Every structure is written in structure tokens, then in C-alpha cells.
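*Asks:* Requesting a structural model of the entry that follows:
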Amino acid sequence: MVASESGKTALKVAKALRGLDVNVVCVTAYAGVRRPLGGEWPQINGEKREKLEEFGVKILDEARWIFGCTFDYAFLKTHTPSKAIHMFLSRTMGYGFKTAVEIALIAADVGAVPTDEEVIAIAGTGRTGGGADCAIIIKPAHVYGGEFIDLEKGAEVKEILALPRLKFTDYMIRKIKESRSYL
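*Replies:* Down below sits the predicted model:
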């Protein structure tokens, strides 16, 4: 699976894997993220969407992101701040790592990937300069009901295939400082 807001990265992955017996899943922004910011939704549309569909790519553009305001109480029935999880994973492992874990959970929740097999998740710092710079092998799990944190059935990163040494691009650092926000 691959995180791709424009579909460009998903198309590169689909082309690279053409002819292999693999399923490609693209997780992208949902309407609740795009529309309030004045963005177009679905974000992947037109020729790019048609091309992805020709390659058999499953596009997930209706699933909520995991590490956001809906995560804390709705899923865990506790007040663990998901922004803190987001900040911690992004700062220690990189934004792509956080996103790779997140898209694996999203894809599992909507049934796009199995929860009893390992999958590859690709993500990164995208248009802020790093591109798809992280790839992990993960056994995903469902978020609802807390399965993803269960010791036996939970999500587990099995291997890190690629992880950037530079966790934030100069552009990201400048924007963070300007907003006086951690992420």
C-alpha cells in the first residue's frame, strides 16, 4: 500500500509492480480533510484516477485518518492524545513512518488488506521535499475495538525497509517554527 495525495506516487508504484501478483492500495485524503480547506475531492480524479484503476489500484479516499481528533476517545475510550502520538512517531521515526503505520491501519479497517498477513506500506514527507522515503513491512490490525494494540492480534512493524536519516526537511522545519506548532 502507498500513501499518495495526488496519485503520482501510487502510479509509480503500480508501474513498478506491473506484472507481479500483488495488489496495490492507495490511501489518500478524504473529503473531511480536503473540503474544509477548500480542496477538491476526490483529490485523485480524471486521467490519473482512470490510469490507477487500469492498473488495478484500489483507491481509499473515504476512510478517516487514524491519528486525528476522532482517534482518542472514539477508539480507545480514553483520553490518550493522538496528536502526541503523531508528534512522537513523526519526531522519532519520521513523518513517513507515522504515515506508513497509519495507512496500514486504515486499509485494514476498511478491509482492503488482510490482518493475518504482512504487507508493505510506503509513505514519506511528500511534497515537502522527501517524497516516498519510508517503507515498512507491517502486520496490520483493525483499530476499532482496540485490536491494533492487543498483544496477540495487534499491529506490528516487522521490518523497516527504508527510513530517512533526516526526519524533517528544511521546509518542514521552517513551517513548524513559523506556526509555533510541533506538527
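
*Asks:* C-alpha from now on. contacts and neighbour counts both.
*Replies:* Will do.

*Asks:* Next, residue 157: secondary structure please.
*Replies:* strand (DSSP: H, G, I helix; E, B strand; the rest coil).

*Asks:* tell me which residues in the helix or strand hosting residue 108 are buried?
*Replies:* Assigned by DSSP states H and E, residue 108 belongs to helix 95-109. By neighbour count on 16 or more other C-alpha atoms under 10 Å, the buried set for helix 95-109 is 95-109.

*Asks:* for comparison, sequence B:
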Amino acid sequence: MSFSEKSVFFFDRPGKENSHDAAKIAVKRAQELGISTIVVASTTGETAKVFAEAMEGTDIHLVCVTHTVGFREPGVWEFDEANLPYFKEQGADVIMGTHVLSGLERALSSNPKVGGGSRTDAVAETLRRTIAIGLKVAVECTLIAADQGKVPADSEVIAVGGTAQGADTVCVVLPANTARYFDLQVREIVAMPRNR
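*Replies:* A predicted model of the protein is given here:
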């Protein structure tokens, strides 16, 4: 029998108050496994800044995945563009992409003329409800980053998501492109909220 023992961290409740601890946990796990990339969901850039600060002095590369223009309001990008020079100086990538596990599917399923859930909605809800909202976010951001060529195709990454704001879920993921969704592997859940 072969196995390894790892620590899993559980936050008492979800939310942005966990972001600093999630960043420390993510960096530590990346260093333990020799992982070179951390993918972080960050709508405005504030959560990604917490991670960039925690990564200072390491060789870990930050990929910040943010909402697309028009996600909440037509023509509006929620990312604070004043943060862009900071991320450029840090060598981080700031990318945006359509939410893989919703996007067009949500437009169809929420439309009363079309109505009904979709298979994509079922995948998203399964990740959200049975494990953690942040896991759905982390998986989705990894798919977006893979589709844009910002993560290694054959190496694990640390993927980070949260519940509404901030970061509260950290996992180790073997990335895949959206078209190969079932090749993606969540290999470890390193931290998550215990109560959701």
C-alpha cells in the first residue's frame, strides 16, 4: 500500500476574511510540490494582490482570472485597471474569459422562453453544492487559463476560488482545456470552508 499524508485546512465559514490565510496556504503547498503557477479568481484585482504579496520572493507565477467585460453590467469591466501596472511589475498575467460553466448556458437556462437547466449547469451546481462554491470557481478559472495558454498543459497548478468575494478554497489541479474538461483533475483540496 502506498499513500502520502497531507494537511487540509478548513475555514469556519466562507468569505473574503480567509484570503490572507488562503494565500499563505497556497504558496506553502506550491512550494512543497514544486508547483510554479497559482491561478486566482479576482474580480477587481484585490484578491490577486493578496496572493501577489504572499508570493513575493518566490519563483511562483501568478495568473489572475477576472470577469469579462459586461459580466454584471453591459460594457463594464469590474477589474480595477489601476491595478494593472502593479501586476505587470510583478510579472503576473491578468486574463479574462467567459465563464466556462455558465456563460451562454446561463443565458439560455435563465430565459423564460427557453427555460430549464442544462448539463453545464448540472456540472457547475455539483461542484458548488457538494464541495464548495470556491471549487467551482477554481476549476472554471483553471479552464479559462488553460484555454488562453497561461498554465502549463502537463503540470499541476494551485487553483484558488472563493465564495462571493475573496478566497476561501485552495486546490491542486491538473489543468485541461475546456474542450477536454474531463481530463482536468482536482488532485487535492488543500483548503475550503467547512460550513457553506
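
*Asks:* Residues contacting the helix holding residue 108 of the first structure, please?
*Replies:* The contact list for helix 95-109 of the first structure (C-alpha atoms under 8 Å, 6 or more residues apart in numbering) reads 1-3, 25, 27, 60, 63-67, 86, 89-90, 113-115, 121-125, 132-136, 138, 140-144, 148, 155, 157, 163, 167-168.

*Asks:* Can you name the element that comes right after that helix?
*Replies:* strand 119-123.

*Asks:* Could you tell me the angle between that following strand and helix 95-109?
*Replies:* Per axes from the mean of the first three to the mean of the last three C-alpha atoms, to 10 degrees, the angle that strand 119-123 of the first structure makes with helix 95-109 is 130 degrees.

*Asks:* Where does strand 119-123 of the first structure end up in the second structure?
*Replies:* Alignment of strand 119-123 of the first structure against the second structure: residues 157-161, by TM-score structural alignment.

*Asks:* with the first structure superposed, average distance for that stretch?
*Replies:* Superposing on the first structure places stretch 157-161 of the second structure at an average distance of 0.5 Å from its equivalents, by mean C-alpha distance after the TM-score superposition for the first structure.

*Asks:* any residues touching that stretch, and which ones?
*Replies:* Taking C-alpha under 8 Å, 6+ apart as the rule, stretch 157-161 of the second structure contacts 26, 29-30, 35-41, 133-139, 141-142, 151, 167-175.

*Asks:* Now find how far off-centre it is within its chain.
*Replies:* 5 Å (C-alpha atoms, centre = their mean, to the nearest Å).

*Asks:* Equivalent analysis for stretch 165-181 of the first structure, please.
*Replies:* That offset, for stretch 165-181 of the first structure, works out to 19 Å (C-alpha atoms, centre = their mean).

*Asks:* I'd guess residue 62 of the second structure is in a strand, am I close?
*Replies:* Yes. Residue 62 of the second structure sits within a strand when classified using three-state DSSP.

*Asks:* just the strands in the first structure please.
*Replies:* Using DSSP state E, the strands of the first structure run over 2-3, 25-27, 58-60, 119-123, 134-139, 156-162.

*Asks:* what would these look like in JSON lines with distance to residue 72 of the first structure and mean neighbour count?
*Replies:* Shown next, in JSON lines, are those (distance: least, C-alpha to C-alpha, whole Å; neighbours: other C-alpha atoms under 10 Å):
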{"stretch": "strand 2-3", "distance to residue 72 of the first structure": "22", "mean neighbour count": "26"}
{"stretch": "strand 25-27", "distance to residue 72 of the first structure": "21", "mean neighbour count": "26"}
{"stretch": "strand 58-60", "distance to residue 72 of the first structure": "22", "mean neighbour count": "19"}
{"stretch": "strand 119-123", "distance to residue 72 of the first structure": "23", "mean neighbour count": "25"}
{"stretch": "strand 134-139", "distance to residue 72 of the first structure": "22", "mean neighbour count": "23"}
{"stretch": "strand 156-162", "distance to residue 72 of the first structure": "20", "mean neighbour count": "15"}
